[in-house]
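K.L.:
following is a predicted model, sequence given first.
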Amino acid sequence: MTAVVTGLDVIAANGTGVAEYWEATLAGRSGLGVISRFDPAGYPVRVGGEVRAFEPRDHLPSRLLTQTDRMTQHALAVTGWALADAGVDPAELDEYAMGVVTASGSGGFEFGQHELQKLWGTGPERVSAYQSFAWFYAVNTGQLSIRHGMRGHSSVVVTEQAGGIDAAAQGARLVDAGTLRLAVTGGFEASLCPWGLVAQIPSGLLSTEPDPARAYRPFDGDASGWVAGEGGAILVVEEAGAARARGVDRVYGRIAGYTATFDPKPGSGRPPGLARAIRGALRQAEVEPSEVDVVFADAAGIPAWDEAEAAALAEVFGPRAVPVTAPKTMTGRLSAGAALDVATAFLALRDDVVPPSVGTRGSSEVDLVVDRPRELPVRTALVVARGAGGFNSALVLCEH
């Protein structure tokens, strides 16, 4: 794969925009806190990674506010920032040579909740016509393609946490194949509302720890689940030659290799698929395990899942052979949110620094970077993610 990333931007619980987010991440400032958008006192889960410092009216036209969920408002704003970062004006490019690939795990939960409250509280005549699509998991792809006039191949992937990786890889494939000249790709989540939270609680995978500083502790003996987060990231992906032709003199790096696998049926006796995904991504990238400088972990915060991930990393790289990090400990784990990890990994490549994990002591099984960043040459990064239900994805990023 030869596609390069020429622009990116993010929104997360600990920062709105890439500059604020990256500063907070390197400083180890967490955005996790007691949920404030509603009173969580009656719920077993009370901690979340809310996006608080974002006023959609400051970034979007008013006509879009009435027809979009917060998740889509984040996606629309961040895409504008990422295109500006790439120096791209979509109006100057062939509309059929640009496309959008996003990931979503839940769609516009909060918008849907409000309309259901209207339905049962005041009657069907009060329900917004925009309910027909604002809740839909594909809505971000649609709204972004309309707003920026991108009429080429566009799609959505739904593989939970792994979706952000799958979307980035699909965007890169479309560019490498010549189907698109430019792909906008990413993933977003904003399901910290009563309906969104109760949809996640029955899985038993979310942390019920009420202390935000102790709620999300991957690779820690006291891990009790993950914290749900909001936000996401967008990448602008282009073919390297096309980027040079339009005068781009700085890229974040190259999407070099990708593989997705699916875990076997429980009880089959066959091993999980994560190690196989990692080896496949390294093989496609033509990268040896010893060349990987950092792994951005899935970091579920569920003891059995963390043990399985540590075992997969040890199988491929050797015990504690590569630095591992989980900056999502500062943002919460976003369904489809591996896009945020991918963007963070490109920032690590840019600045030769591994961001820390916070709130966790780590374990003897992995060389987890904790509490403070680790400065070292970062030329190759591996991002891994797993989705509930058995999805595994691995993405190799390299310097251009």
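P.N.:
Okay, I see it. Because the structure is a prediction, the values reported are computed rather than measured.
K.L.:
C-alpha from now on. contacts and neighbour counts both.
P.N.:
Noted.
K.L.:
longest helix of this structure, counting residues only.
P.N.:
When the chain is parsed with DSSP state H, its longest helix is helix 70-86.
K.L.:
check contacts around the most centrally placed residue in the chain.
P.N.:
By Cα atoms, centre = their mean, the chain has its centre lying nearest to Gly337, at 2.4 Å. By Cα atoms under 8 Å, 6 or more residues apart in numbering, the residues touching Gly337 are Gln161, Ala162, Gly163, Gly164, Gly187, Phe188, Glu189, Gly231, Gly232, Ala233.
K.L.:
of the residues you listed, which belong to helices?
P.N.:
Gly163, Gly164.
K.L.:
wait, doesn't Val342 sit right on Val383?
P.N.:
Yes: between Val342 and Val383 there is a contact under Cα atoms under 8 Å: 6.5 Å.
K.L.:
shared neighbours, the two?
P.N.:
Common contacts of Val342 and Val383 (Cα under 8 Å, 6+ apart): Ile165.
K.L.:
hang on, Val10 is in a strand, isn't it?
P.N.:
Yes: according to DSSP: H, G, I helix; E, B strand; the rest coil, Val10 belongs to a strand.
K.L.:
all helices of the protein, in order?
P.N.:
Ranges of helices in the chain, per DSSP H, are 18-27, 62-65, 70-86, 109-121, 131-134, 139-148, 163-176, 194-200, 240-245, 274-285, 303-317, 338-351.
K.L.:
in addition, the following structure is provided for comparison:
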Amino acid sequence: MPPIVTGIGTMVGDGTGVEEHWKAVLDGRSWIQPIQRYDASRYSSRLAGQISGFDVSKHLPSRLIPQTDRVTQLALVAGDAALADAGIADRGYDSFDMGVVTSNASAGWEFTHHEFRKLWTQGPEKVSVYESFAWFYAANTGQISIRNGMRAASGVLVADQAGGLDAIGQARRNLRRGAKLMVAGGLDSAFDPWGWLSHLASGEVSTAEDPSSAYLPFDAAAGGYVPGEGGAMLVLEHGDSGRPPANRHGVVAGHASTFDPPPGSGRPSNLTRAIRLALDDAGVQPAQVDVVFADGAGIPERDRTEAASIAEVFGPRKVPVTVPKAGVGRLLAGAGPLDVVTALLSVRDGVIPPTPHSRTIPDEYAIDMVVEPREAKVEVALVIARGRGGFNSAVVIGR
């Protein structure tokens, strides 16, 4: 039996929770706006999908805040929400039954930048001792496991957009190997000046000034992506644990990942193979998939490749395709897990959420782009994520 998703938690938009996120998605609301935390007027791109109104002091103990970067604080709060949703306080698990697998693509940029500034201006004696671990990619996994006493096999994956789905896939494998509960997902936040430059270095960030036209997945006017911050955490449990869970949001029925050939090799992307392997792992035929939550890079070449893979897998049938994260930006490691949560809500409520702003879809893509909320019976959803450097990942979600 595939693992059941018994808890979900999000940190995105206004940071108020899963149902608020779902309502914003169905309303087509966008959280993309000019950068708020500092003067970004000198940068070539100035729009980002930011979490607004988040007061960490209302969620975490004061002793923990100085030890953690913003991304870890977001991960802890999302993890707390997912665990509360799963009701694990009443589940009676031993600490060695529970583990954590997260993904993080940019680590603790803001914390490190702050401490480096102190190093350069005040001297090494002023640098926080917490810099030794707060910057690290594994900090989210470590802090969640410490906070909740989780000692089963754990880990961290670094694979840009694909990493969040791969973290869920790894958690699924850990359950097969003996763990009884896994917390899995991903979050990212790299919006201090140093982190922002790391986004811009890709040359793929949209330079549009208007938030409504900045990030347009699969649109004829697509000209780059908008970075976002946030993501989601999930709790996965065995379906036959003997302890009936408080919630059964759905199942992670299949997962697969592949790596693309080197650029210039002349060989095609392996995204198609990742999708087919995930469907095979789930025991699902393409005709059974009701919706695809696409990666939707908003970069014409990458959109074209993804659309071609979707068309190759699903044939002449135009499966509904949506990119609801266009309202919050590309979240790096947080994108896939947030799409999984959104897919679970789509299954629950029988509605396919829209892609905000994208309207003019080239005929060559041959996809059925969902641009308004669409009522439909959703039993199976496919979630796709692609990371810079050739990472591909796909997850199949079922009722």
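P.N.:
The structure has been received and is ready for your questions. From a predicted model like this one, the values you see are computed outputs, not experimental measurements.
K.L.:
circling back to that earlier point, can you put the helices of structure 1 in a markdown table and add distance to Ala223 of structure 1 and mean neighbour count?
P.N.:
Putting the helices of structure 1 into a markdown table (distance: least, Cα to Cα, whole Å; neighbours: other Cα atoms under 10 Å) gives the following:
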| stretch | distance to Ala223 of structure 1 | mean neighbour count |
| --- | --- | --- |
| helix 18-27 | 21 | 18 |
| helix 62-65 | 38 | 12 |
| helix 70-86 | 28 | 23 |
| helix 109-121 | 27 | 17 |
| helix 131-134 | 35 | 19 |
| helix 139-148 | 33 | 20 |
| helix 163-176 | 24 | 28 |
| helix 194-200 | 18 | 16 |
| helix 240-245 | 42 | 15 |
| helix 274-285 | 20 | 22 |
| helix 303-317 | 6 | 19 |
| helix 338-351 | 20 | 25 |
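K.L.:
which one is Ala221 of structure 2 nearest to, not counting chain neighbours?
P.N.:
Of all residues beyond its chain neighbours, the one nearest Ala221 of structure 2 is Thr360 (7.6 Å), with distances taken as Cα to Cα, 6 or more residues apart in numbering.
K.L.:
ok, the one you found to Pro337 of structure 2 distance?
P.N.:
27 Å (Cα to Cα, to the nearest Å).
K.L.:
surely the residue nearest to Ala221 of structure 2 meets Ala220?
P.N.:
Yes: at 5.7 Å, Thr360 of structure 2 counts as touching Ala220 under the criterion of Cα under 8 Å.
K.L.:
OK, contacts around the closest residue to Arg57 of structure 1 other than its chain neighbours?
P.N.:
For Arg57 of structure 1, ignoring the flanking residues on the chain, the nearest one in space by Cα to Cα, 6+ apart is Leu65 at 7.6 Å. Listed by Cα under 8 Å, 6+ apart, the contact partners of Leu65 of structure 1 are Pro56, Arg57, Gln73.
K.L.:
reformat those residues as a markdown table; add distance to Gly105 of structure 1.
P.N.:
Converted to a markdown table, the contacts of Leu65 of structure 1 look like this (distance: Cα to Cα, whole Å):
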| residue | distance to Gly105 of structure 1 |
| --- | --- |
| Pro56 | 22 |
| Arg57 | 25 |
| Gln73 | 16 |
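K.L.:
now the strands: where do they sit in the stretch 151-300 of structure 2?
P.N.:
Assigned by DSSP state E, counting those that start in this stretch, the stretch 151-300 of structure 2 shows strands spanning 155-157, 181-188, 230-237, 250-259, 291-293.
K.L.:
tell me which of these sits most buried.
P.N.:
Ranked by mean neighbour count, the strands of the stretch 151-300 of structure 2 are led by strand 181-188 with a mean of 33 (mean count of other Cα atoms under 10 Å).
K.L.:
no further queries at this time; thank you.
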